[in-house]
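Novice: here is my input, please return the structure:
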Amino acid sequence: MQPFDLELNNINYAVFPEGEETYTIYKDGKEYLQIQKDDGEQWIKFDGETGTPVFESDEEVNALGKLIEAYKEEPEEDEENDESDQSDEEY
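Specialist: Take a look at the predicted model:
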């Protein structure tokens, strides 16, 4: 999965998938936090200095997590359209 942008409360975030449901989030062009999907609907963030999970509830982290889930569920129409355009050109 490629990096993508999200907007939450008029703030733009850049999301970089790291694998295993872990994402590094950039805010204002600077690394902001790293989050990971936990069991159920909860998302956990990692301490920026130690890299250890912080299990207290964080509304911003959960809201970003929900936006990431919604983004992942959207079909990637652009890639499909590009492929069909290329196959038309070959004939």
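Novice: only C-alpha atoms from now on, for both contacts and neighbour counts.
Specialist: OK.
Novice: can you list contacts of stretch 44-58?
Specialist: Contacts with stretch 44-58, where a contact means Cα atoms under 8 Å, 6 or more residues apart in numbering, come from Leu33, Gln34, Ile35, Gln36, Lys37, Asp38, Val61, Asn62.
Novice: here is a second sequence; please produce its structure as well for comparison:
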Amino acid sequence: MQQPFDIVIGNIDYAVFPEGNDTYVIFKNGKEYVSIQKDTDLQWLKLDPETATPIFETDQEINSIGQAILSYVPEEEEDEEFE
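Specialist: All right, here's what the predicted structure looks like:
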């Protein structure tokens, strides 16, 4: 499974914690913010915090976070043998 990672959109820092099945828990400025799920490459859904069911409404911030997740490239880990 993918490891947690950070993204920056504008001047806002988000921490992304993959949960599997295209679902992610997002932390904004160090606090749990929202859970999101990929619907399509361009459309992401916010999940209801109590039931974890998708909320079918367009949210530009959620879609921006999703696009940043799709374009995230993990940093290569350095090989510790050569240190």
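Novice: mind checking the SS state of Tyr13 of the first structure?
Specialist: strand (DSSP: H, G, I helix; E, B strand; the rest coil).
Novice: what's the burial count for it?
Specialist: Counted with other Cα atoms under 10 Å, residues neighbouring Tyr13 of the first structure total 21.
Novice: before we move on, the earlier item: drop anything exposed from the contacts of stretch 44-58 of the first structure.
Specialist: Leu33, Gln34, Ile35, Gln36, Lys37, Val61, Asn62 (16 or more other Cα atoms under 10 Å).
Novice: hmm, Phe16 and the first one touching each other?
Specialist: No. With contact taken as Cα atoms under 8 Å, Leu33 of the first structure and Phe16 are classed as non-touching, separated by 10.8 Å.
Novice: picking up where we left off before, now, which of the contacts of stretch 44-58 of the first structure lie within strands?
Specialist: Leu33, Gln34, Ile35, Gln36, Lys37 (DSSP state E).
Novice: would TSV of those with distance to Leu67 of the first structure be doable?
Specialist: As requested, those are arranged in TSV below (distance: Cα to Cα, whole Å):
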residue	distance to Leu67 of the first structure
Leu33	15
Gln34	15
Ile35	13
Gln36	13
Lys37	12
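Novice: thanks again, I'm all set now.
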